[in-house]
Each structure stands twice: as C-alpha cells, then as structure tokens.
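J.: Need a 3D model of the following:
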Amino acid sequence: MSDIEVVHVPEAERYEIRVDAKTAGFTEAHPRDDGIVLFPHTVIDDAYEGQGLASKLVTGALDDVRKNGLMIHVTCEYIKHFLGKHPEYVDLVAGPVDGPVSM
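T.: Alright, predicted model coming up:
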C-alpha cells in the first residue's frame, strides 16, 4: 500500500500530492489579498495517471481552503469538472466559475 499525502507548499503557491514521499502532481493555488485562492491548473505526472490522485489532490486542497476560511476562484478545467461531481464544495466558490461546471 502506497503512502499518499496532500501537502500545501505556500512558497510555491501550490498543493502537491505525494506518493511514497515523491511528488506525483500538483494544483496551483495563488492566494489573493481578498481571501480568495485562484486555482488555474492541476497536473498529475503521467506515471501516476489513472489512480484517482487528481481527485484526492483537489479534495485535500479544498478541505484546506475550507479549514482556513477562504474561498476559491476556479479556471482549472479539472476542478470545474470535480465541482460538478462534488457539490459539497460548491459553497467555496466566490462568484461564478469561469465556464461550465459539468454534472
């Protein structure tokens, strides 16, 4: 069983997902002064695709945003899709999502 963790790396303005201490992917998370975090891009390394890591990464990132009382602005296509399947996170969205949220 692999050890999987989501880590906030504020100096790089991103969250990383690590598998057995190796970075397997990241989602950019650019904080703004108004308490909104911009999520423009999510990437999973090709070697780790198909393992559900993107969903785990975004879940961990959004849980951290919620814990810290922040909101999100989403331009990342993957996170838009994720929000369509996980309505429990839609309350974190500050204003309309740029583009359609697929259900």
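J.: contacts and neighbour counts: CA atoms only from here.
T.: Will do.
J.: By residue count, tell me the biggest helix in the protein.
T.: In the chain, assigned by DSSP state H, the helix with the most residues is helix 53-67.
J.: Other residues contacting that one?
T.: 6, 8, 15-17, 25-27, 37, 42-44, 71-72, 79, 82, 89, 92 (CA atoms under 8 Å, 6 or more residues apart in numbering).
J.: I'd like the structure of this one too, to check against the first:
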Amino acid sequence: MTTVRDNRAESRFELDIEGRIAFANYRVTPQAVVITHTETPLPLRGRGIGSELVKGALELIRADGRKVIAGCGFVADYLHEHPENRDIMA
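T.: Take a look at the predicted model:
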C-alpha cells in the first residue's frame, strides 16, 4: 500500500492504488475533522483498501492533534471495530 495523503485543496484524504484513487471527503470544524464520505473505486473494493484509507486518515488527524467525527457509516463502523482510536474521537 502507498501512503494516505491529505489533499487540503480538495478537503479529502487520498490513497493511490493501481492508478486509481480511494478518498475520504472531510470538513474541518473548530472541534474536529468530520469525515463525511468515503469511496473506493469499484475494481478495488473488497480488498481492505477503504480500511487502509481510514486508518491512514486517522493517523494524519492524530498527528495534527485533532479529533475525528464519523460523518459516514463506513468510518463509524471502522471506529467501532478499532477501539484503539477512541482517544481521537470527538
């Protein structure tokens, strides 16, 4: 896997895989980063890429000293399955 990057101009975290981009849109509030939508290109689905994207996004959010709010079901499910991220949940 490649590294997740923060594309601030587009307000989304991105992960390049096989010439395609999985992404997680977000908006920043005074309290937290709200991840509003995640999308993995259809040919890449079912391979854990969405989870790698969210994991990397959470690492970037944590490194920036911010909190996260799950604004989409995929992120909410990920956070539920990975309680080690509770420290950055708003």
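J.: Just tell me the aligned range of the longest helix of the first structure in the second structure.
T.: Taken onto the second structure by TM-score structural alignment, helix 53-67 of the first structure occupies residues 49-63 there.
J.: buried set for that stretch?
T.: 49-58, 60-62 (16 or more other CA atoms under 10 Å).
J.: Out of those residues, which comes closest to V28 of the second structure?
T.: I61 (10.6 Å; CA to CA).
J.: Could you report the separation of that closest one from V54 of the second structure?
T.: With distances taken as CA to CA, to the nearest Å, I61 of the second structure is found 10 Å from V54 of the second structure.
J.: what do you get for Y78 of the second structure?
T.: 8 Å.
J.: can you give me the strands for the second structure?
T.: Along the second structure, counting by DSSP state E, strands occupy 5-7, 12-17, 20-28, 33-39, 68-70.
J.: can I get these in JSON lines with distance to R45 of the second structure and mean neighbour count?
T.: Shown next, in JSON lines, are these (distance: least, CA to CA, whole Å; neighbours: other CA atoms under 10 Å):
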{"stretch": "strand 5-7", "distance to R45 of the second structure": "19", "mean neighbour count": "16"}
{"stretch": "strand 12-17", "distance to R45 of the second structure": "11", "mean neighbour count": "21"}
{"stretch": "strand 20-28", "distance to R45 of the second structure": "10", "mean neighbour count": "19"}
{"stretch": "strand 33-39", "distance to R45 of the second structure": "9", "mean neighbour count": "19"}
{"stretch": "strand 68-70", "distance to R45 of the second structure": "20", "mean neighbour count": "22"}
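J.: Isn't H41 of the first structure up against C76?
T.: Yes: with contacts counted by CA atoms under 8 Å, H41 of the first structure reaches C76, the gap being 4.8 Å.
J.: what do we get in the second structure for G25 of the first structure?
T.: Taking TM-score structural alignment, G25 of the first structure has A22 as its aligned residue in the second structure.
J.: ok, G73 of the second structure to A24 of the second structure distance?
T.: 12 Å.
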